[in-house]
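Undergrad: Below are the sequence and a predicted model; questions follow.
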Amino acid sequence: MTAATTSLIAITQGDPCGIGPETIAKAVAARATGPAVVVGDVAVLRRAVRQCGLLLPVAPVQTPGDALQAPPGCIAVWQPPGLPAGLADLPMGQVQAAAGQAAAICIDAAAALALRGAVAAIVTAPIHKEALSAAGVHFPGHTEMLQAAAGGAPVRMMLANDELRVVLVTIHVSLRRAIDMLDFDAVLSTLRIAHRSAAAWGQAAPRIAVAGLNPHAGEGGLFGDEEVRFIAPAVAAARAEGIDARGPFAPDTVFMRARHAPDHPGEFDLVVAMTHDHGLIPVKYLGVEQGVNVTLGLPFVRTSPDHGTAFDIAGSGRADAASLVAAVRMARRLAAA
């Protein structure tokens, strides 16, 4: 992935019944996005502006590149073909098939823009997985959709904030299935992707800690043998390739050791975790508002905020845009690398 030749980024609106459009409106009002085109529905963004009590122009653009001519503080919206009608009339905070269909169309359109170099990066507002399913979309989330759009290359999910970066071996599957999916190749592939991707944020030789799967990282096979059978061998194979990987370490302590804080320089630059919740709970505990989801391995930069659609507050104007702003900031930094 080479440095972008445009300053324009694409921001997908997310589920129109969730808080995504409101966070976009607040981020633009705060002049926190830089040159950006929102891939979404004009009426949905205008509704979000009203919900947030803002005085903010929403301008439809004929092509994504026209957004570069929009003045600061204006939401430039490119409406991709095929969006369902009446999205702004859908009730807030509810699963709607039309909302899932719209979210999927916007994701695919933004990925197409990134693949042809029309935007420097894409930032995706939250979608609702039930709405996707109701719309007949057979991908469980953004990561899998973008992987398919990019031709199926191996990708991994990373959740990061200023204190901790975690890369996952498995993501949106049941815990039972996730354990079945783990093997030597999956762990080694994750280590390779994490090592290669770290150069984009200035770490050509990242120190990677590998969290075990079982309590105490298996305690030599007493509490499970996955560490002995394939996690430790994958770490050894990665080290033989010049990757500074270490472990497996007990998952209940390794995240504390990797955390970077003013009074606690971390021992590691990132942690590889075997399953979704093993890895994401520590990052989210440190503060959802600053967390950023990054998809590693794509031929373009994609980030997203570290929260969901928040149906319980959608439409109230109370959504916090901090995580979206952090995602935009991260996207711009990675796109410039």
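TA: It's in.
Undergrad: CA atoms for contacts and neighbours, from now on please.
TA: Fine.
Undergrad: continuing past the host helix or strand of residue 304, what's the next helix or strand?
TA: Using DSSP states H and E, residue 304 sits in strand 301-305. Scanning forward in sequence from strand 301-305 by DSSP H and E, the next helix or strand is helix 322-335.
Undergrad: chain center to that next one: distance?
TA: Put simply, helix 322-335 sits 10 Å off its chain's centre (C-alpha atoms, centre = their mean, to the nearest Å).
Undergrad: could you check the angle strand 301-305 makes with it?
TA: Computed by axes from the mean of the first three to the mean of the last three C-alpha atoms, to 10 degrees, the angle separating helix 322-335 from strand 301-305 equals 170 degrees.
Undergrad: Determine the set of other helices and strands touching helix 322-335.
TA: Judged by 3 or more C-alpha pairs under 8 Å, 6 or more residues apart in numbering; DSSP states H and E, helix 322-335 is in contact with helix 20-29, strand 121-124, strand 292-296, strand 301-305.
Undergrad: which helices and strands does the shortest one pack with?
TA: If I follow you right, that is strand 121-124. strand 9-12, helix 97-115, strand 301-305, helix 322-335.
Undergrad: looking at those, which is buried most?
TA: Across the helices and strands packed on strand 121-124, averaging neighbours per residue (mean count of other C-alpha atoms under 10 Å) puts strand 9-12 on top, at a mean of 31.
Undergrad: what's residue 215 in contact with, if anything?
TA: 223, 250, 251, 252 (C-alpha atoms under 8 Å, 6 or more residues apart in numbering).
Undergrad: Presented hereafter is structure B, for comparison with structure A:
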Amino acid sequence: MNNDKPTIGITMGDPASIGPEIAIKALLNERLYDVCNPIIVGDAGVFEDIVSRLNLPAKINAVKSVSDAKFVYGQPDVYDLANVDMSQLKFGEISAMAGEASFAAVKKVIELALAGDVDATVTGPINKKSVNEAGHHFAGHTEIYAHFTDTKKYAMLLVEDNLKVIHVSTHVSLRQACDLVKKERIIQVIELLHNGLISLGEKNLKIGVAGLNPHAGDSGLFGTEDDGEILPAVEEARKLGYDVDGPIPADTLFSKAATGYYGGIVAMYHDQGHIPFKLTGFKWNAEKQQMDSVKGVNITMGLPIIRTSVDHGTAFEIAGKGVASPDAMVLAIESAIQLSKHRMQKA
């Protein structure tokens, strides 16, 4: 591989979704070819169809190995898994075939990264129901990566402008999320966030930790987790040398973080972190009845390989219509490049 340009493996996502469209549109950004060698992993036929359907200025180069890729702008390389029957594929529909194809792309890109054939991985959106109908029972990308890399300590980090949000728990019920707010896990996530900020080149390493309950429990009036688990974790993290505040009521923490006061913040559960994050990065145009932009990158921290992703779903309702924004995919690729360079420098 060219050490000056990291090789980035990009998964197709669900073939019935906007995944293939945003992958191709992202690679129509010529600047990306100046800073990385991108290769898509998926079914070449899906990409040939989307290029033809949307009349995009690209010619697919199907390959069977990374070494065969040309990395030429306008001729996106696709590591062809040849596993989608185009006569059966229907945009916007859940199916075991689409789930199997999207899962296979993720598994393959993980294998390529573990083998050193790509320097980082970027994932397109998958449909969890389709993946499960294909017989692969995972809650999402994060869990797939953890399983196939044998990783026990990991966390989801969301990045968009000033907001960098990591989660104590993600794809579990709200009831389970409350039970998972434990001192040891919070300290672990603070460490993962600190390391992630450094990897992203962030200079501000000050971390804010959200409370779980309203008013961060208000001295036990609204729950005991804040005083019993979160505060001891923050105090221990300070002893370990981390610059950290908390627990801070979530309704004030995120507005303060958006100004750049904190380099990163720790959310206690999925929606506590995702809602303010998406309010920042997702811009809906009411007049056009479509998104003007969808920004935000999802990074899995703690893995032995680099994984970034768009932080939006499959958008089945607009799949194949040519209106999907590639903004988040471009940002995910750029983050993968930054993380790759940081890892190369450390090596």
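TA: Done, it's in. Predicted model, so just to flag it, every value in this text is computed and none were measured.
Undergrad: Superposed, what's their TM-score?
TA: The TM-score (TM-score structural alignment, normalised by the length of the first structure) is 0.93; 327 aligned residues with a C-alpha RMSD of 1.7 Å.
Undergrad: Dump the helices and strands packed on helix 322-335 of the first structure to a markdown table, plus distance to residue 42 of the first structure.
TA: Below are these laid out as a markdown table (distance: least, C-alpha to C-alpha, whole Å):
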| stretch | distance to residue 42 of the first structure |
| --- | --- |
| helix 20-29 | 10 |
| strand 121-124 | 17 |
| strand 292-296 | 26 |
| strand 301-305 | 21 |
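Undergrad: Let me know which of these is the nearest to residue 170 of the first structure.
TA: Checking these against residue 170 of the first structure by C-alpha to C-alpha gives strand 292-296 as the closest, at 12.8 Å.
Undergrad: Over in the second structure, find the residue span the closest one aligns onto.
TA: On the second structure, the counterpart of strand 292-296 of the first structure by TM-score structural alignment is residues 297-301.
Undergrad: Excluding chain neighbours, what is closest to residue 196 of the first structure?
TA: Spatial nearest neighbour of residue 196 of the first structure, excluding adjacent residues (C-alpha to C-alpha, 6 or more residues apart in numbering): residue 204 at 7.7 Å.
Undergrad: Looks like the one you found contacts residue 243 (just checking).
TA: No. Counting by C-alpha atoms under 8 Å, residue 204 of the first structure sits too far from residue 243 to count as a contact (10.0 Å).
Undergrad: Between these two, point out the one with more neighbours.
TA: Taking neighbours as other C-alpha atoms under 10 Å, residue 204 of the first structure and residue 243 compare with residue 243 leading, 21 against 13.
Undergrad: What is the aligned counterpart of that one in the second structure?
TA: Match for residue 243 of the first structure (TM-score structural alignment): residue 242.
Undergrad: So that match versus residue 201 of the second structure, what's the distance?
TA: 17 Å (C-alpha to C-alpha, to the nearest Å).
Undergrad: sorry, back to before: so which elements touch the strand holding residue 304 of the first structure?
TA: Partner elements for strand 301-305 of the first structure (3+ C-alpha pairs under 8 Å, 6+ apart): strand 121-124, strand 292-296, helix 322-335.
Undergrad: Now do it against strand 292-296: the angle between them, please.
TA: 150 degrees.
Undergrad: what about strand 301-305 of the first structure, how far off from the second structure?
TA: Compared with the second structure after fitting, strand 301-305 of the first structure deviates on average by 1.0 Å (mean C-alpha distance after the TM-score superposition for the first structure).
Undergrad: what's the offset of that strand from the middle of its chain?
TA: On C-alpha atoms, centre = their mean, the centre of strand 301-305 of the first structure falls 4 Å from that of its chain.
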